[in-house]
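>>> coordinates only, sequence not included:
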């Protein structure tokens, strides 16, 4: 019932366009009905004439009119049908993407990237194919019903003896759907595994080469493909068997008609035109049974696709998957039609940021942070340090709303922050992760990331200077317009970190948050970067680091141990009072 509701919501999104496929298929089938009646009348009348006369051909005039109507309806109906299919798939993709962007950053994807891409590309297409098939099937049901009535009036016995066995075949094939669903689910999972592996391999080429693991990776990829091949073969074999069964329905029906018609013709119970109309209509009536079998298989596919897509929007009501939104996909694209810029938050200079009893535990491991209490004054540098696994990155993610806190309170200038994910955004704050992500575009676009350059020319120059990128950009062949490759593969690790820093700084945030920003920099560049970052004391900075040059610049150091604050204070105080800080300091030599 849930899947039926989803389909109905998609149909009601563009009801006029959704009906186009049914309408133009009705026009096609209507023309076949008129043709069948015309040819029946022709062959029944033909024995009464000794030669061909014009009145015999007049019998085909309604058919010619039906052809003209069909051409007109199909022409306009095809346009509407294509628009509906495009709109329905775009709506599903829009809702999936919208939900992902609304979730906390590090909880956006409940599944692997490969599975998510497969849902965007394949699952949405499967649902749209089912919708198209439904439109055709509705027209075919109407056609078959009309044909059934016409054939009953011609000969009840032949009609029933032809239709009933075909119905039995459909019922038997329906029982095979459970097995088909099992194989279809396995094949979709195997395909997602292969897609995900391809993405991971291409994203870690350098790591694979450094480790000398090429043969192992290729062997693993062969294993995944072998599993996919086995699953796909089972799926295709059962699907092929069902298709063969339904594909022979027409031949079975034709054989029955010929046998029964031969007996009836001998007894004088059927005329030549009646035999012809049976054979004419059966060609498409048999398509009805084939179509029903195919529809049942597609329904199984769509059920699995809906399950996979609802997993992508995990945590939201299922109906959000098919919620109606204006997509503007038929509008002309120009500067005037571009969506309005996202309103920037009103930035109040940070005077004090307070965190009380902040907690977050990873559901899989139970590890995380608990009872975090810190106070950060505006214009200061606060360094969070600790050993590996102490919870440093988790603290930043929870503070910024990249994961949803289990408990705790955050205040900005004594005002509670209700939704950290919505609050800590540029220009209020900016964040650079431990492993920054760059895009396969120019250096300029990676820094601006959508900001209009004409409004941020000075900010761009300042950000590049502060991030110590001046000489690097000058050395590049095309400067800021240099394309940096997939994930910045043409840049060094230190350059990637500084490009990410420039992207953060160009937004002029009141709060800068960075996770081990200078880990890939040489000592001279690192010192210059931090000197320039701290030139302006109007910006507040929270940084994760264990490097001495950063710890020495800190106004406050937060020492974490096993997910809790072990100590807090200045470097001089902590080196005297905190054993944990002493170990970290000695280990940073």
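Happy to help now that I have it. For clarity, every value in this text was computed on a predicted model and none was experimentally measured. Residues are numbered from 1 along each chain as shown.
>>> Could you use CA atoms for every contact and neighbour count after this?
Will do.
>>> Now residue 359. Nearest residue, chain neighbours left out?
residue 370 (4.2 Å; CA to CA, 6 or more residues apart in numbering).
>>> For the one you found, give me its contacts.
Contacts for residue 370 (CA atoms under 8 Å, 6 or more residues apart in numbering) come out as 357-361, 563-564.
>>> before we move on, what SS does it have?
strand (DSSP: H, G, I helix; E, B strand; the rest coil).
>>> Can I get the buried part of the contacts of residue 370 as one PyMOL selection?
Here is the PyMOL selection string for the buried members of the contacts of residue 370, based on 16 or more other CA atoms under 10 Å:
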select buried, resi 358+359+360+361+563+564
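>>> this is the comparison structure:
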């Protein structure tokens, strides 16, 4: 449980990377997205070839139709055989070209999406912890799911339409100019009008796409909270409140979608109207004797068919802009995440197994520069020593222990492990020296054995897992589970009790066997029997390790080698249980309050803690 709620990465202003991604133009974002295609240029070339074949068959169909009409008028008997064969060959070529284009592009796009997903998850695993403090889980999940799928649309559907229909338009226009270049100029005259409509629609598309992503993140967040907190929701009869919140977020998302639909539904018919007007002018001119007066019936049919075929690809090209802009907006959101600064890992020092000497030297830290959370912390912890941190919520206890594995980086002072500043350790090596057991146990989908051995690699044997479970007093309940160590724990360990989850976390720490141990309220909110089991397990776990214990129940830390009392980010007193009682100050008053006849078993979790601290001051 955190003592304070971080607001910003420690000592870090917003990096230029995410800002730069947010300020990139649509073309720049799309160009960056297309760079992911480079490893698959061979498949992209096959796709391009396929769509060229597909595009050629469209004007070829018009030419075949005109030629067939001319052969009928000329009573060419051979045309009876040649024309059907040409018809089948054109359709066959169209099918082969469409297959090559679609399959190759889908192959490329799915690899791009796979790579992006992996990069996003890898980045989420490497950004500073403070990044999660500033972003909701729903928005981050939305990036991996919704945003990536929008990119897939821009990388597959949009490119498919652009290549296939774009090449078709080029082929049709080229043939039209070949047949009669003067009539074909009509289409060039309407191009500026079409470009203006597309430009105006593009601005709206991108703005609404960003709003859609934000609202989708809210929808995902509320849904995620509703599923995880369904017991609390039902206990407090908050179903109606949650439904109203979800209704508002979903309604906002619906409105943004409808704005996008309105823009798309307006821009596409306008472009179609302009094309139709150009077609009407073209037909009116084509029927004039001076333009096609000397042409055969087949040539007239070919020309009008070519002009008529332009409508469909132009209509599809006008609609693809919405898909592209949604993809660009989604890509911009993902690139903002990918451009965030990762955890600083510039250390090169590695150690096999440290002794466990921990030194805090004038440590200063603030989530916000104006509000220091740790202020001048100086403390020396000898190897194998158990140190208990006591103080009211917000005094900086959890923040202090979170400094050890470098979840946050301090601004001033220094922390040394075996005499070496922790910033000089390679990050993986530093965290290899530490194990942590917290109140909120995190279990992952999988078996009991997989959760105990989580992250430790395949070299961990079942015998070692079972030994760790026995040390944690977990083997007795594991053996009773259906499947034993192969039993599934459920989502977040939902199939286990709180005490069972806690013992699995302790078994995980046993198996890791790190010389430095952090226990952050590891026994709070448990029943008496479970707490006894866990206290026995913890007593074995801390033996021979440098241990930091945060506990609100003072009875659980009376045997600690050193008790440190913190208040407002400072150490106000320290010593053994007997020494602090003899001082008759902060710790003594808190101890009397907790064990007084009033029955306050945990004053540090209540308003009385603040009163006690104030009176102790």
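Yep, that arrived. These numbers were taken from a predicted model, which means no experiment stands behind them.
>>> Give me the TM-score for these two chains.
The TM-score (TM-score structural alignment, normalised by the length of structure 1) is 0.86; 560 aligned residues with a CA RMSD of 3.0 Å.
>>> hang on, the earlier thing: pick out the most distant pair among the contacts of residue 370 of structure 1.
357 and 361 (13.1 Å; CA to CA).
>>> coming back round to it: aligned against structure 2, show me the partner of the residue nearest to residue 359 of structure 1.
Using TM-score structural alignment, the partner of residue 370 of structure 1 in structure 2 is residue 375.
>>> do the same with residue 191 of structure 1
In structure 2, residue 191 of structure 1 lands on residue 216 (TM-score structural alignment).
>>> Surely that match is within a helix?
Yes. Looking at residue 216 of structure 2 with three-state DSSP, it is inside a helix.
>>> Measure how buried it is and give me the count.
Residue 216 of structure 2: 23 surrounding residues under other CA atoms under 10 Å.
>>> Excluding residues flanking it in the chain, which one is nearest the residue nearest to the spatial centre of structure 2?
The residue lying closest to the centre of structure 2 (CA atoms, centre = their mean) is residue 140, at 3.8 Å. Nearest-residue entry for residue 140 of structure 2: residue 217, 7.6 Å, with adjacent residues in sequence omitted and distances by CA to CA, 6+ apart.
>>> Roughly how far does the one you found sit from residue 147 of structure 2?
Note on residue 217 of structure 2: its distance to residue 147 of structure 2, by CA to CA, to the nearest Å, is 10 Å.
>>> separation between the residue mapped onto residue 324 of structure 2 from structure 1 and residue 55 of structure 1?
The equivalent of residue 324 of structure 2 in structure 1 is residue 299 (alignment by TM-score structural alignment). As judged by CA to CA, residue 299 of structure 1 and residue 55 of structure 1 stand 49 Å apart.
>>> Looking at these two now, which is surrounded by more residues?
residue 299 (22 against 9).
>>> which residues does that one contact?
residue 130 are the contacts of residue 299 of structure 1 under CA under 8 Å, 6+ apart.
>>> cool, residue 505 of structure 1 as well?
Applying CA under 8 Å, 6+ apart, the residues near residue 505 of structure 1 are 430, 463, 512.
>>> how close does the aligned partner of it in structure 2 sit to residue 385 of structure 2?
Taking TM-score structural alignment, residue 505 of structure 1 has residue 510 as its aligned residue in structure 2. Going from residue 510 of structure 2 to residue 385 of structure 2 by CA to CA gives 17 Å.
>>> Give me the mean deviation of the helix or strand where residue 117 of structure 2 lies from structure 1.
Element membership for residue 117 of structure 2 (DSSP states H and E) is helix 79-124. Helix 79-124 of structure 2 differs from its equivalent in structure 1 by a mean of 3.3 Å after superposition (mean CA distance after the TM-score superposition for structure 1).
>>> quick one: the strands in structure 1?
352-361, 368-377, 381-386, 407-412, 415-416, 429-432, 511-515, 540-544, 556-561, 564-569 (DSSP state E).
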